[in-house]
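Asker: Pasting the sequence and the predicted coordinates here, then a few questions.
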Amino acid sequence: MENASWIRAELLVPTAQTDSHVLWNLGALGVEVQDRDTFMDDAPFAPLPDGKARLIAFFEADDDQITGLQSAIVEQLTGVEVVSIASYNDRSWETAWMRFFHPVQLSRRGIAGPPWEEMQAPEDGLVIVIEPGMAFGTGTHETTQLCSALLDDLLAARQQAPSVLDVGCGSAILSMLASGLGASRVVGVDVDATAVEVAKDNLRSNGFTAEEIALSTTPLARVEGTFDIVVANILAHILLGLRDDLLSHVAPGGDLLLSGIPHIERDKLIDAFTEPGFTLVADTRRGEWVALHLSRED
């Protein structure tokens, strides 16, 4: 690929997620998304028209393929506006994204970061190496840090090693934190099969075995048994949909940790989960996100 030719396509599209998927299918080797969710006031991006997202895609192709590529993009992306499509020789984009990933203090005893960074474990703690990729959970998001801090405190306080169920495990970052900080058994489930495969790679990279952390796409309702700690860092409306199954998997005397909750939905989630037998122990906040810690009576 050292002598490869590149084409850069800059597009305005109505739906970033769906349209970027189309670009990958057309052979893009890199797609940058600039939308209202990621746009920052001080970012060096051109302003976005209302209702539009910007996609910048890179293809390994020669100049004589530009016309055909543009025709394919226009044909397959409904409502696309082609800002530019031209040859591109600056390949700094291939590694530019790496500057946004640095080691993160997950909790008192846990640090996570990418493999190209030097990291030192806290006393009695661990380092988790995460290759940024297709599964949620590099440690940079506030909800991951909220859950990590609560999980660390619970594991430190328990005299006997607890079992842990990680619902919506993503990259398995919380599963690895739990196992590394002393959980006796960890089960992680996620509906996304790709995320589970990425998570299994992460386990191998960090020296965890399938016996220590069992990962699968098993639906929560079919997971057997109860657990001393159940943690679910997923979107608030999904938490509400899984409410009964989440509560039923908490062992008597156990703990339930929930995040992925915008602060404006805090009260709704507290009302939904504090049913008889469950008590709100704490709610913590970082930025616009909150995490809930509930306990089940013995």
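Answerer: Arrived safely, thanks for sending.
Asker: Please count neighbours and contacts with C-alpha atoms only from this point.
Answerer: Fine.
Asker: Check the gap between Val80 and Arg8 for me.
Answerer: 15 Å (Cα to Cα, to the nearest Å).
Asker: between those two, who's got more neighbours?
Answerer: Arg8 (22 against 19; other Cα atoms under 10 Å).
Asker: try this one next to it:
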Amino acid sequence: MANAMHLRWRLAVPDPQEEALCAWLEARGSSAFYREADPPRACYAYFPPDQEAPDPAGLAAFPGVDLLEAEPFGDEDWLAKSREGFGAFEVGARFHVRPLWDGTPGPADRLDLVVNPGLAFGTGGHETTRLCMALLEELATAGRLGGPILDIGAGTGILSLAAHLLGGRALTAFDIDPDCGPAMEELIQLNAHLLKGAKPYESFVGTLDHPRVQGPYAGLLANILLETIQELLPRMAEVAAPGAWLVASGILAERTDEALVSLVSHGFKPVKVLKEGEWIAVLAERVAA
């Protein structure tokens, strides 16, 4: 009997369309979706053998999205296909990130992070994650990671792990997505070689109003969408200590002014903006009331 055939779409996807397209594909049976870390940063969507792919004409609802290739492949190729396009790479001045199937450690002068692509957002490959990690390095150099620190919408927990490895303590990470609970625990297991028995962060699935959110915090991480940041800013201001830092990303560069105005209006003074591609990250400080 012939092997059941999977289908892989390779797509060109402008950054602003990525989240909406991912949701559209998932609702139509896609079993996995990811973007390459390296240029040209194509996106890939997978469909299992028992799932008919959606009509490509539906992609017209997403400006700039283009289906570059639709490739069928057999069961024996599934693992190899799912791993294509995600290799090891360096982030900032201190980190080397590699997928769990790559057994080659990074350079001795870098922290060798191991991630499992696909479980949840936060593998280090997206510009917003890299920008946040760069700002964490600057905060570490300034001795400002003493904690407590709250990671809002943590995904896999990669930013909390990075903060811990840079010297951060008393970290709490959470996400509203139930899949992120196991992902955050797995990230700790995958990086046991760096942690040497330490638990880098406490984690839970929930919202910013969860009883486990106990401020005041000396630092906040929020690598989420700007709309979500704007919605949560009043509560973030409540749990941030005077002088606390906020690293915020998931913000398109074209909306920089809007983001800065939102931060200022809720008592966060922008200190620095980093940009990569179409995305920015902002370092801000909580102004004393």
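Answerer: Right, received. Where do you want to start? Predicted model, so just to flag it, every value in this text is computed and none were measured.
Asker: After superposition, what is the TM-score?
Answerer: Once superposed, the chains reach a TM-score of 0.75 (TM-score structural alignment, normalised by the length of the second structure), with 260 aligned residues with a Cα RMSD of 3.7 Å.
Asker: Quick one: residues contacting Ala178 of the first structure.
Answerer: Leu151, Asp152, Leu155, Val164, Val186 (Cα atoms under 8 Å, 6 or more residues apart in numbering).
Asker: Please identify the residue in the second structure that aligns with the last one.
Answerer: Under the alignment defined by TM-score structural alignment, Val186 of the first structure is paired with Leu171 of the second structure.
Asker: Neighbours of its match, how many?
Answerer: Around Leu171 of the second structure there are 24 residues (other Cα under 10 Å).
Asker: Just the ones of the contacts of Ala178 of the first structure in strands?
Answerer: Val164, Val186 (DSSP state E).
Asker: Quick check: the farthest pair among the contacts of Ala178 of the first structure?
Answerer: Asp152 and Val186 (14.2 Å; Cα to Cα).
Asker: mind checking what Thr128 of the second structure lines up with in the first structure?
Answerer: Match for Thr128 of the second structure (TM-score structural alignment): Thr143.
Asker: Residues contacting the host helix or strand of its match, please?
Answerer: Using DSSP states H and E, Thr143 of the first structure sits within helix 142-157. Residues from elsewhere that reach helix 142-157 of the first structure, judged by Cα under 8 Å, 6+ apart: 105-110, 137, 139, 161-162, 174, 177-178, 181-183, 231, 233, 257-261, 284-287, 289-291, 293.
Asker: Show the buried residues in these.
Answerer: 105-107, 109-110, 137, 139, 161-162, 174, 177-178, 181-183, 231, 233, 257-261, 285, 289-291, 293 (16 or more other Cα atoms under 10 Å).
Asker: Restricted to helices, list the residues you listed.
Answerer: Of these, the ones assigned to helices by DSSP state H are Leu174, Leu177, Ala178.
Asker: Ignoring the adjacent residues along the chain, who's closest to Leu280 of the first structure?
Answerer: Closest residue in space to Leu280 of the first structure, ignoring its immediate chain neighbours: Leu294 at 4.4 Å, by Cα to Cα, 6 or more residues apart in numbering.
Asker: how about the one you found, what's its match in the second structure?
Answerer: With TM-score structural alignment as the criterion, Leu294 of the first structure matches Ala284.
Asker: close enough to count as contact, its match and His266?
Answerer: No: counting by Cα atoms under 8 Å, Ala284 of the second structure stays clear of His266, with 11.2 Å between them.
Asker: Which of the two has more residues huddled nearby?
Answerer: Per other Cα under 10 Å, whichever of Ala284 of the second structure and His266 has more neighbours is Ala284, with 24 against 17.
Asker: which residue ranges form the strands in the stretch 51-200 of the first structure?
Answerer: In the stretch 51-200 of the first structure, the strands defined using DSSP state E, counting those that start in this stretch lie at 53-60, 81-87, 104-105, 110-113, 126-129, 163-167, 185-189.
Asker: got JSON lines for these, with distance to Asp271 of the first structure too?
Answerer: Below are the strands of the stretch 51-200 of the first structure laid out as JSON lines (distance: least, Cα to Cα, whole Å):
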{"stretch": "strand 53-60", "distance to Asp271 of the first structure": "36"}
{"stretch": "strand 81-87", "distance to Asp271 of the first structure": "45"}
{"stretch": "strand 104-105", "distance to Asp271 of the first structure": "31"}
{"stretch": "strand 110-113", "distance to Asp271 of the first structure": "31"}
{"stretch": "strand 126-129", "distance to Asp271 of the first structure": "35"}
{"stretch": "strand 163-167", "distance to Asp271 of the first structure": "20"}
{"stretch": "strand 185-189", "distance to Asp271 of the first structure": "25"}
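Asker: Single out the most deeply packed of the ones you listed.
Answerer: Among these, strand 163-167 has the highest mean neighbour count (mean count of other Cα atoms under 10 Å), at a mean of 26.
Asker: Can you state the residues of the second structure onto which that one aligns?
Answerer: Using TM-score structural alignment, strand 163-167 of the first structure pairs with 148-152 in the second structure.
Asker: got it, and stretch 252-263 of the first structure?
Answerer: With TM-score structural alignment as the criterion, stretch 252-263 of the first structure aligns to 242-253.
Asker: Show me what that stretch is in contact with.
Answerer: By Cα under 8 Å, 6+ apart, the surrounding residues in contact with stretch 242-253 of the second structure are 16, 128-129, 131-132, 135, 217-226, 229, 259, 268, 275, 278-289.
Asker: Inside strands: which ones of these?
Answerer: 217-223, 268, 275, 279-286.
Asker: sorry, back to before: so which of the contacts of Ala178 of the first structure comes closest to Asp245 of the first structure?
Answerer: Nearest member of the contacts of Ala178 of the first structure to Asp245 of the first structure, counting by Cα to Cα, is Val164, at 14.9 Å.
Asker: start to end distance for stretch 271-285 of the second structure?
Answerer: 7 Å.
Asker: what does stretch 180-188 of the first structure give?
Answerer: Where stretch 180-188 of the first structure begins and where it ends lie 14 Å apart, using Cα to Cα.
Asker: just how off-centre is that stretch within its chain?
Answerer: 19 Å (Cα atoms, centre = their mean, to the nearest Å).
Asker: Identify the residues contacting it?
Answerer: 109, 125-126, 152, 155-156, 161-169, 172, 175, 178-179, 212-216.
Asker: got it, and stretch 174-190 of the second structure?
Answerer: Contacts for stretch 174-190 of the second structure (Cα under 8 Å, 6+ apart): 100, 114-116, 119-120, 151-158, 161, 195, 199-200, 203-207.
Asker: So for it, what gets flagged as buried?
Answerer: Phe174, Asp175, Ile176, Cys180, Gly181, Ala183, Met184, Glu185, Glu186, Leu187, Ile188, Leu190.
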